[in-house]
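Participant: Okay, sequence plus prediction incoming.
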Amino acid sequence: MVATVLKLRYRVLGNTLARRPWQLVGFILSSLWGLGVLGGLVAGMVALAMFQGLDAARVVVILGGSLLILGWLVGPIVVAGLESTVDAERLAPFPFTRRQVMLALAGTGATGIPGIVTTLAVLATVIVWVRWPVAAVIAVPTVLLGVVTCVLASRLMGELSTGLGGRRGREIVGTVVLVALIMTGPILTGIVALLDSAGSDLWTRLQQAAGILAWTPLGAAWAVAPSVAAGEWLPALASLAIALATIAVLWIVWDRVIETATSSPRQRASRTVAAGKLGLFGVMPTGGVGATWARSLSGWLRDPRYLRQLLVIPLFPVLFAFTGGLDGFMFILSPVLAALVMAAVGYADISFDGSAFGTTLATGISGRTDRLGRLLGAASVGIPLIVVITVVTSVLAGDAARLPAVLGAALGVLLAGYGVCAVSSALIVTPVPAPGDSPFKSTPGQNSIVGLLVFAVWAVVLVLSAPAIVLAIVSAVTGDAVWGWAALAVGIGFGAIVAAVGVLVGGRTLQRTGPDLLVRIKAFPT
């Protein structure tokens, strides 16, 4: 059964690559990248085996293996999302046992490019232990335990947001896990800073980190071979027990999540509303602009695909506070970076409408009305959020004198971004997750070329917001508050002009491209 599922998976992959040349190019490039990483790793293992001793080998293998498991957790989210050609919900209608479903999913994870490269890479670490033959023999099965841990942890992480009963449960769990992963970096940075404050040099800190990780699920599998090489059999057995227990726990938890995912089909969320209660539609002005404004603001406040973006934006100051302190330059600059990210959220926002965009076209509202309503919806959330972040960071940094300059640059970037997105979203639609989907799941039809479009949007935004940014920089360099207030005035004034021009140009563009956008949205694979 598992072999049949894998054959179908690769047939689907082959057909997809044959139909989409750009995805074939991305597949080839990722394969070449994986081979390059593998070659460099093998060369490093050979050098480590020839020129370094046991202590160095222990630290490199344990730290590298621990980072590998973390990479399997974070990498699919950062790069392209968890591969979803085969998942529990797709296999649910077939007469498979839960164990067969889990084996099939684990097999697809282990036989993809990341799985193959990971397996070959960890087997290459056996080279390190050639001077200790017993450790080399034991290293083969134990590092494969590390690969199994990678695959199971990645699959469990992907299923967590889809297997806890109901759309809201998936959305909450997926978002919480996503935030936890984002904060992993600052947490590790804080640990390193604590070690550094103790006066230890870098090598001592690395040894301490390896010693701690050897007793955790991240490093246990990789610590068995070095313990055997050192003649430490009891620690080796303890690490082996931790590694096996980790796999057992992952399997049991994953089994429970799979059971829920396959036995509880998705249900559309519904809510009874009292007669006459129109929500935001009863508050906003009547007409096309008011209706579009209410619909857009409802999406920003209720759609988890927007809410995840809003949740990530305030994390920028937190990240820089961990890494550089409250008095660091990046902490003070964080509102501008947050505004830049916030500005690009809607660069293809019609994609989030899905086929419901046809209803917008059917109403006959003008393109300019649609652009203005969407801009007001985004600004109703974005502007207050950026203002609050700017004020709070300036106060915490104890540098309130720079508030006008930073706020001017941030608002200039945000308003320019709204203008650019008013045009770009009339031209660009991309495959996006469906409402309630896991944030870890890749969307069919996504590719690296589509992902690069957001960088083009950011480049245009930075060019158009340059006047406010330059004035803010001058204020920071000279310390003259006048330049800061000038940056605030230019950021708001010129940014508003860019936003208004974007609405006009984007409106005319949407009048022409609207039907074509709907056709492209309906053609996206599901």
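Facilitator: Perfect, I can see it now.

Participant: drop to CA atoms for contacts and neighbour counts, all remaining ones
Facilitator: Fine.

Participant: Can you get me a residue count around the residue nearest to residue 214 when sequence neighbours are not counted?
Facilitator: Distance criterion C-alpha to C-alpha, 6 or more residues apart in numbering; nearest residue to residue 214, sequence neighbours excluded, is residue 220 at 4.7 Å. Neighbourhood size, residue 220 [other C-alpha atoms under 10 Å]: 29.

Participant: how close does residue 81 get to residue 146?
Facilitator: In this view, residue 81 and residue 146 are 21 Å apart by C-alpha to C-alpha, to the nearest Å.

Participant: and the two? which has more neighbours close in?
Facilitator: residue 146 (28 against 18).

Participant: Confirm for me that the more buried one is in contact with residue 222.
Facilitator: Yes - with contact defined as C-alpha atoms under 8 Å, residue 146 reaches residue 222; the gap is 7.0 Å.

Participant: joint contacts of these two?
Facilitator: Counting by C-alpha atoms under 8 Å, 6 or more residues apart in numbering, the common neighbours of residue 146 and residue 222 are residue 65.

Participant: Quick one: residues contacting residue 412.
Facilitator: Taking C-alpha under 8 Å, 6+ apart as the test, what residue 412 contacts is 465, 468-469, 488, 490-492, 494-495.

Participant: what do you get if the cut-off is 7 Å, keeping everything else the same?
Facilitator: 465, 468, 491-492, 495 (C-alpha atoms under 7 Å, 6 or more residues apart in numbering).

Participant: Let me have those in TSV, extended by neighbour count.
Facilitator: Output for the contacts of residue 412, formatted as TSV (neighbours: other C-alpha atoms under 10 Å):
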residue	neighbour count
465	25
468	32
491	31
492	23
495	27
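
Participant: ok, second structure coming up, stack it against the first:
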Amino acid sequence: MAAHVLRLRAALLVGAFREPGRTIPRAIGFLALVIGTAVTASRALALPSLPDGVAATALVLSAAGLVLSFAIAPALTATVDPLDPRRFRTLGAAPDPLAAVLLLASLVSVPTWLLLVYEVVATIVWTQLGASAGSAIAGAVLHLLGCVLVARVVMALRAALGGQGRPADAAGVFVVALVVASVPATIASAAVWSPGAARALGRVAGLIAALVPGTALPAGEASGSGSVGLAVAIGIVVVAALAVAWVALVRRLLTTIEHPVVARGGAGLGWFALLPRTATGAIAARSLVYGLRDSRYLANLLVIPVAGILPVIPLLVAGVPIEVAALVPVPLMALFYGWLPHNDLAYDASAVWLHIASGVRGVADRAGRLAPVVLISVPVLAVATALSILVSGRGDAVLPVVGVTAALLLSGFGLSSIASVVAPYAVARPGDGPFQQPQRTDSTGAWSQALVLLGALAASAPTVWLAWLAIADRQVESVAVLWTGLGSGAAVLLIGIGIGAAVFDVRGTRIMEFAGAT
């Protein structure tokens, strides 16, 4: 069976270039990936010439970026998975051998081949940095398996959650994945211009090396620090955990029939059973159902952490102390998360008529629609705050950072609740890829986005100023910053929901016309 599946996988890969009308674009895209990989490999081979351990930092961050890319690409793409375990139900294969065969077949793909090139280059560079050939090869194998298993697990989770595929956006997502993977190496290379940035990135790389399979082993041996045995154990445990998750998901997909099961007492209703049986709870549940399965939402939710971290790099290169620069990402992420629902009504398409036709009050609609972004943003910001404080080493900055984060997040939610009913604008249709955008004939989207961002900044300005005073020269108590942020953010949130609800009640007909037009 393994040989048969591998032949089918190779035939599908070759057949993708023979599809009418897509041969030339795909060939050009493949050529661009090969050229980009060659350029990245040539730059990576020159890393050992960089001073002060920057090369090791670049390799660790690149390895982490690749794992992240293999996790994000399947989540964002709308591509049909040719190795979906459900396709093999009719063969009567046992789940465990089938999981091993599908994992082996996953190696026959363009992204995996490019990853293999990276592993070869990384092995060469690690040996030049002082690691033994055995540890470098072992690290490369663990990293390769980790990336492939992460992609398999994410795809299987999407299938188990009922995700649908379309063959449109794979090339674009893999290009983005390659860019994301190559950015850390470029950043680390640029760190040579600033010793402070190099030390900061080295500290970050040290924190994440243990979590990325296959990086802690050669990194620890090259630097002469850390326990090699512990690094090996951690890498094996991470890969083994991913393998167990993959086998468990294959078993579930082979033995589960995808149809809704409604049992007594609300079991099987998912979010509708967990949330309160009110209008707000029902709208929140419906928003969570489609929000956590729609690639248009997931793309925005997953991009925000990256968007919050990237502005820190210029600060480090410019010589800003790590103690200050490390505190910047969390408020930026809070600002973008609060801004995210400013056009949530447009994503509803024609489904918004359910709210209007059933006479749902605007307050329930405005509050319920915030559920998906709240569910994602709160834990992400909590973890990001802990990491930010850990990297900066400023334990006294916890309360000011939380206060600023709360002010930006809650203010953004309140202003977004108004903007989404006052000035909605066209977005990608349901089922379209996250990178597709419709043509617009007016500037409504531009000014509504800008007003929400600027309004959230203006509403949070007093909290930001107090936080700066508390962190810089301790003229203000940290507790005062926390309560100022929570109070001002909550006030803007309540006022925004109230105004948005009133507008929703008045403009119901116009909203239905807009939803029908999109």
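Facilitator: Cool, the structure landed. Quick caveat: nothing in here was measured; it's all calculated off a predicted structure.

Participant: What lines up with the residue nearest to residue 214 of structure 1 in structure 2?
Facilitator: Under the alignment (TM-score structural alignment), residue 220 of structure 1 maps onto residue 214 of structure 2.

Participant: so its match sits right up against residue 146, yeah?
Facilitator: No - counting by C-alpha atoms under 7 Å, residue 214 of structure 2 does not reach residue 146; the two are 8.3 Å apart.

Participant: distance of the spatially most central residue of structure 2 from residue 161 of structure 2?
Facilitator: Nearest to the geometric centre of structure 2 sits residue 302, at 2.6 Å (C-alpha atoms, centre = their mean). Distance, residue 302 of structure 2 to residue 161 of structure 2, using C-alpha to C-alpha: 18 Å.

Participant: Same check on residue 365 of structure 2?
Facilitator: Distance from residue 365 of structure 2 to residue 161 of structure 2, by C-alpha to C-alpha: 25 Å.

Participant: Need the three-state assignment for residue 217 of structure 1.
Facilitator: coil (DSSP: H, G, I helix; E, B strand; the rest coil).

Participant: so who does it touch?
Facilitator: Going by C-alpha under 7 Å, 6+ apart, the list of residues near residue 217 of structure 1 reads 242-243, 246.

Participant: what do you get if the cut-off is 10 Å, keeping everything else the same?
Facilitator: Contact partners of residue 217 of structure 1, counting by C-alpha atoms under 10 Å, 6 or more residues apart in numbering, are 66, 69, 146, 149, 239, 242-247.

Participant: Next: residue 198 of structure 2.
Facilitator: 51-54, 57, 187-192, 204, 316-317.

Participant: again with residue 154 of structure 1
Facilitator: 69-76, 82, 106, 109, 148, 250, 440.

Participant: you'd agree the residue nearest to residue 214 of structure 1 is up against residue 243?
Facilitator: Yes - with contact defined as C-alpha atoms under 10 Å, residue 220 of structure 1 reaches residue 243; the gap is 5.3 Å.

Participant: Give me the common contacts of those two.
Facilitator: Common neighbours of residue 220 of structure 1 and residue 243 (C-alpha under 10 Å, 6+ apart) are 142-143, 145-146, 214.

Participant: Among these, give me the pair with the biggest separation.
Facilitator: 145 and 214 (14.1 Å; C-alpha to C-alpha).

Participant: Which one of the two is surrounded by more residues?
Facilitator: Using other C-alpha under 10 Å as the criterion, residue 145 of structure 1 and residue 214 rank with residue 214 on top: 27 against 20.

Participant: so which strand or helix has residue 498 of structure 2?
Facilitator: helix 478-506 (DSSP states H and E).

Participant: Could you pull out the buried residues of that helix?
Facilitator: Across helix 478-506 of structure 2, burial judged by 16 or more other C-alpha atoms under 10 Å covers 478, 480-505.

Participant: do the same with stretch 51-59 of structure 2
Facilitator: Those would be 53-59, for stretch 51-59 of structure 2 by 16+ other C-alpha under 10 Å.

Participant: Just give me the closest of these to residue 249 of structure 2.
Facilitator: residue 59 (31.3 Å).
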